[in-house]
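Student: Below is the structure, and that's it, no one-letter string:
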C-alpha cells in the first residue's frame, strides 16, 4: 500500500522553528510536529527535514529512536497499550501480551496487515491500583483478563 505524504507540511514545520533564516532547527520540536502531522515519522518526512535542516538523516534517526515518544511505524486504526509496570506484570500483563499476539497475529510493537490493530507495551500507565491495565484507543481498562481483552478485540473488529 503506497502512501503519499504532503511534504510541504514538513517545509512549514522546519520554517516555523528556523531562527532568523538559519538552517539549523531544534530537532525534537521538529520531530514532534512531524509526528503530530502524520501520526508517526515517515521516512520521506525525515529525509525532507534532514535536507531542510542541513542535518544528517542519521542524526535525526538517532533522536527519533532514542526517545520513546517517537513512532517510526504508523499505528493501527485501533491502538492497544499493555502496561508492563511492576504491578501489572505481577498481575498478568505477560499473559495479556501473549493473548494479544495470538489473537491479532502480530508481535508486541506490530501492526496488523490491514492496519486495523496495533499494540505495544508501556513501562507504566499510572493505574497500578487496578492492575493489569490495558489502554485501548486512549480508554483505560483495569483489572484486565484474557477473556475481556478478547471481547474488546471482537467488538472492535
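Tutor: Yep, that arrived. Everything numeric here is computed off the predicted structure, so don't read it as measured data.

Student: make it CA atoms for all contacts and neighbour counts henceforth
Tutor: Fine.

Student: Double-check that residue 82 belongs to a strand.
Tutor: Yes - counting by DSSP: H, G, I helix; E, B strand; the rest coil, residue 82 is part of a strand.

Student: Might you report the residue contacts of it?
Tutor: Counting by CA atoms under 8 Å, 6 or more residues apart in numbering, residue 82 makes contact with 93, 96-97, 119-122, 133-135.

Student: From residue 94, how far out is it?
Tutor: Computed with CA to CA, to the nearest Å, the distance linking residue 82 and residue 94 is 9 Å.

Student: about what we covered before: now, the contacts of residue 82 that are in strands?
Tutor: Within the contacts of residue 82, residues falling in strands by DSSP state E are 119-122, 134-135.

Student: Which one of those sits in the busiest neighbourhood?
Tutor: When neighbours are counted by other CA atoms under 10 Å, residue 134 leads the ones in strands among the contacts of residue 82 with 28 neighbours.

Student: Tell me the one of the ones in strands among the contacts of residue 82 nearest residue 28?
Tutor: Checking the ones in strands among the contacts of residue 82 against residue 28 by CA to CA gives residue 122 as the nearest, at 20.9 Å.

Student: Please compare the first structure with the one that follows:
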C-alpha cells in the first residue's frame, strides 16, 4: 500500500454517518462488509476525493472489519485515490482501442499543456492526469473520463476546450 506524507482531516459528519448507516442497512445483519464499496465512494466524495490510510482505518472501524480488508479494495480499484488529486482528474483510457486511436498522444498533450506528469497535481490544485484501464467506450476512442462524465473522440482542440471550461467552472463533475 502506498504511503503518503499528505495529512487528511477525517470528518465523518452526522449526514455522512447517516448515509453510511443507510448503506449498511441494505445488507443482512453481520454482513456490513458488503457495504464496503459504496461506503468508500461516499467517504471519498466527502473527503476531497481521496482516502488516506487513516481514513481507510476509520472505514474499517465503522464497518467492524480489519483495516487490511479496506486496503485490499482501495489498492485494487483505480476509482479510489490514495493521495490528493486535482479538482478535475482527467482519466485517459489507455487500453487497446484508445491506444490505437492515439490516447497516449492526447494524454501526453494534456500533461504538457498543464505542466504535469501522469499522477501529479497542478500547482493550483485544479488538475490531475492519469491513465486508466478500459472505461468501456471503445467505439468513442480516444476518450477520457472527468468526474462522472465521458469525453469522447478527443482531439487537441477538444482537450483545450475542456481545460478552459474547467478553469471557468463550466464542467460538472457528478451526476447527483
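Tutor: Arrived safely, thanks for sending. Computed from a predicted structure; not experimentally measured.

Student: So after superposing, what's the score?
Tutor: The TM-score (TM-score structural alignment, normalised by the length of the first structure) is 0.72; 155 aligned residues with a CA RMSD of 3.2 Å.

Student: Please produce JSON lines containing the ones in strands among the contacts of residue 82 of the first structure, extended by distance to residue 12 of the first structure.
Tutor: Listed next are these as JSON lines, based on distance: CA to CA, whole Å:
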{"residue": "119", "distance to residue 12 of the first structure": "31"}
{"residue": "120", "distance to residue 12 of the first structure": "31"}
{"residue": "121", "distance to residue 12 of the first structure": "33"}
{"residue": "122", "distance to residue 12 of the first structure": "32"}
{"residue": "134", "distance to residue 12 of the first structure": "36"}
{"residue": "135", "distance to residue 12 of the first structure": "33"}
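
Student: residue in the second structure matching residue 67 of the first structure?
Tutor: Using TM-score structural alignment, the equivalent of residue 67 of the first structure in the second structure is residue 77.

Student: Check residue 84 of the first structure too.
Tutor: Aligning on TM-score structural alignment places residue 84 of the first structure opposite residue 94 in the second structure.

Student: how much space between the residue nearest to residue 14 of the first structure when sequence neighbours are not counted and residue 102 of the first structure?
Tutor: With CA to CA, 6 or more residues apart in numbering as the criterion, residue 14 of the first structure has its nearest non-adjacent residue at 6.3 Å, and that residue is residue 30. Distance from residue 30 of the first structure to residue 102 of the first structure, counting by CA to CA: 37 Å.

Student: re the thing from before, is it true that the residue nearest to residue 14 of the first structure lies in a helix?
Tutor: Yes - according to three-state DSSP, residue 30 of the first structure belongs to a helix.

Student: number of nearby residues for it?
Tutor: Residue 30 of the first structure: 22 neighbours (other CA under 10 Å).

Student: returning to that earlier point: burial count for the match of residue 84 of the first structure?
Tutor: Per other CA under 10 Å, the neighbour tally for residue 94 of the second structure reads 24.

Student: got a list of what it touches?
Tutor: With CA under 8 Å, 6+ apart, residue 94 of the second structure has these contacts: 103-104, 131-134.

Student: how about 6 Å then?
Tutor: 131-133 (CA atoms under 6 Å, 6 or more residues apart in numbering).

Student: quick one on the thing from earlier: still touching in the second structure? Go through the contacts of residue 82 of the first structure.
Tutor: Contacts conserved in the second structure for those, using both residues aligned by TM-score structural alignment, their matches' CA atoms under 8 Å: 93, 97, 119-122, 133-135.

Student: What count of nearby residues applies to residue 39 of the first structure?
Tutor: Using other CA under 10 Å, the number of residues around residue 39 of the first structure comes to 16.

Student: which residue sits closest to the residue in the second structure that residue 131 of the first structure lines up against, ignoring its sequence neighbours?
Tutor: In the second structure, the residue paired with residue 131 of the first structure is residue 141, using TM-score structural alignment. Leaving aside its chain neighbours, residue 141 of the second structure sits nearest to residue 98 (4.7 Å; criterion: CA to CA, 6+ apart).
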